[in-house]
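> Turn this into a structure:
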Amino acid sequence: MKRSVSAHLELFLHGEADLIFSIAVARGAEVDEALTLTSNGEPVEAHEIIGRHGTRLHRLQAAPGPLVLDYTAEVSGHTATVPTHVLDVIDYLRPSRYCESDTLFATARSEFGGATGHELVDRVVTWVGARVRYVSGASQPTDGAVATLLARAGVCRDFAHLVVALLRALDVPARLASVYAPGLSPMDFHAVAEAYVEGEWHVVDATGLAPRGSMLRIATGQDAAGTAFLSQYGAAVDLRRIAVTAVVDGLPHDDRAQRSAALRADCAQDAKIYPQELVHLVLID
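Got it, this is the predicted structure:
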């Protein structure tokens, strides 16, 4: 399986700013890539910082004016599995800024009490997919899981935050991952949740908008605060244009499809909603 991805960002800086980009494929992949940055038409270089779980950040101090970033990467095969540290499991059980698991404790227990393991994760993800509508622009950047539950609408990060918060409230370690997602429509950076079950991390995507087996990890964190594709400090920055591509030459088979389809049917009937493909559990690169 070969995956080709790219990102093009056009920014305008209203003053000198410290920029941190999280757009590169996570460490561990056999990748052929290129990253170019120009500030006011002149080439500039960013310093690479390796974060947790292979997250690669690119940081630079940029002058006022236009700045353009172009990133391309080709990845063949699968990446190495990132070892899980005992602190990962502890950290990803705690409430966080966008995943208020402590607030959702009673809701989670009343809806999913009694289920365990993969069945519990499947039910949470399917429940979220059946009750939250994907509506572009429906949420604010500061909205968390509780706001999504009340509004019953959001974008990919909102789905992921709600899944993560509910799982943590049920004592399942869960985290957020930003990914390139071949097959996503409309194409953009994508956010999914990951659940720690039976000693392994599994990706779960309640939106059902892209095949999980072809996704490429970019960043991993407690929530969107730790996986944003751009962070800026020191000056206002306008995002003038963004274009993301992700294609794959073949999709892997997902052996959980039959079980997930049955769960989707149950939850969709309960919610009087008939969603598209909502949940598969697979490892992602």
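
> okay, CA-based contacts and neighbour counts for the rest of this
Fine.

> Would you state the strands of the stretch 101-250 of the chain in chain order?
Along the stretch 101-250 of the chain, the stretches classed as strands by DSSP state E, counting those that start in this stretch are 133-134, 153-154, 174-180, 190-197, 200-204, 216-221, 230-233, 237-248.

> what's next to the last one, contact-wise?
To tie it back to what came earlier, the one meant is strand 237-248. For strand 237-248, contacts defined as Cα atoms under 8 Å, 6 or more residues apart in numbering pick out 1-14, 180-183, 187-189, 214.

> quick one: it to strand 216-221, angle?
130 degrees (axes from the mean of the first three to the mean of the last three Cα atoms, to 10 degrees).

> I'd like the structure of this one too, to check against the first:
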Amino acid sequence: MQRVVTAEMDLELGASVALIFSIATAQPVPLSSEILTFTQGDREYTPTEIVDQSGSRLHSLTGEPGPLHVRYRATVDGLAASTRTSDLEAITYLRPSRYSQSDEVFAQARRQFRGLAGHDLITAVSEFVSSSVTYTPGLSLGTDSAVTTLMTGQGVCRDYAHLVIALLRAMDMPARYAACYAPGLEPMDFHAVAEAYHDGAWYVIDATRLSDRRSLVRIATGRDAADCAFLSYHGGYVGLDRLHVDAWVESDAASPDVLVDDPLLRGDRGLVDDHEALVQIA
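Next up is the predicted model:
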């Protein structure tokens, strides 16, 4: 059984501009195939790949003025191997960051979740954010933070993730941000979730309740969205004319019975994510 992920971007470059993309699956996601192209008329760019300390794969290039078409497709075959977390990573993900200001929500977190730790804390924070924030596409801004989301009670997936992260850090639990492809997501887009570090492993929290956490495919990992933007640019104008993201699960037609017990499937023939069990991004 496989997962297929795709992303298409049509950009308009107003000048020669440095571009950094984060749309490819992270290391060590196991791939059976992968295609990433950057084309401008008859020209095809060859990007430089940079892998950061978390395994996020960035692709950098300098584009010339005019339309640029970006196409990505990968087939994920199997589950990613878990990686060891260093003491430095754990410390980094305890600190306040640009969009997850754990120091500013410290007092509320300590009142709200007093006495909770471990799995109980993860569950309580996830439930609190899920029930107190309303998913509102188009109303939040790219500069909104966990504090903004807590005050307004509205946002999209990145806002939910930022608030979860801030509250967990305020309770002394390392927490980080993950950008993902999410098969079955509605509405379909790049998706953002939080991860909490508990008992030596990272467990995913999707307070939006929109994804099946067991089918997520990691793109990037960081302190918050500032580390995981799907596109960054420097030195010129970039217009995003079109963005289309898709992800789905493919099964082996020759062995349909495997669907019932496969943990990556959802719906009538598979299992449903209850968002309570401890789950890792696979």
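
> Could I get the TM-score for this pair?
Superposed pair, TM-score by TM-score structural alignment, normalised by the length of structure 2: 0.91. Supporting alignment: 265 aligned residues with a Cα RMSD of 1.6 Å.

> Of the contacts of strand 237-248 of structure 1, select the buried ones using a ChimeraX command.
ChimeraX command restricting the contacts of strand 237-248 of structure 1 to the buried ones, with burial defined by 16 or more other Cα atoms under 10 Å:
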select :3,4,5,6,7,8,9,10,11,12,13,180,181,182,183,187,188,189,214
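
> ok, the spatially most central residue of structure 2 - contacts?
With distances taken as Cα atoms, centre = their mean, the residue of structure 2 nearest its centroid is residue 179 (1.6 Å). Residues counted as contacts of residue 179 of structure 2 (Cα under 8 Å, 6+ apart) are 190, 191, 192, 193, 218, 219, 220, 221, 228.

> correct me, but the first one touches residue 181?
Yes. If you go by Cα atoms under 8 Å, residue 190 of structure 2 and residue 181 touch, sitting 5.7 Å apart.

> Next up, the contacts around the nearest residue to residue 224 of structure 2 once chain neighbours are set aside.
Distances taken as Cα to Cα, 6 or more residues apart in numbering put residue 177 closest to residue 224 of structure 2, at 5.0 Å, once the chain neighbours are dropped. Contact partners of residue 177 of structure 2, counting by Cα under 8 Å, 6+ apart, are 161-162, 165, 192-195, 221-225, 228.

> Just give me the neighbour total for residue 32 of structure 1.
Counted with other Cα atoms under 10 Å, the neighbours of residue 32 of structure 1 add up to 11.

> ditto for residue 254 of structure 1
For residue 254 of structure 1, using other Cα under 10 Å, the count is 14.

> Am I right that it is in contact with residue 213?
Yes. Here residue 254 of structure 1 reaches residue 213: they are 7.3 Å apart, a contact under Cα under 8 Å.

> Now the common contact residues for those two.
Common neighbours of residue 254 of structure 1 and residue 213 (Cα under 8 Å, 6+ apart) are residue 282.

> before we move on, back to that, identify the nearest residue to the residue nearest to the centre of structure 2 in space, disregarding sequence-adjacent positions?
Closest to residue 179 of structure 2 by Cα to Cα, 6+ apart is residue 192, at 4.6 Å.
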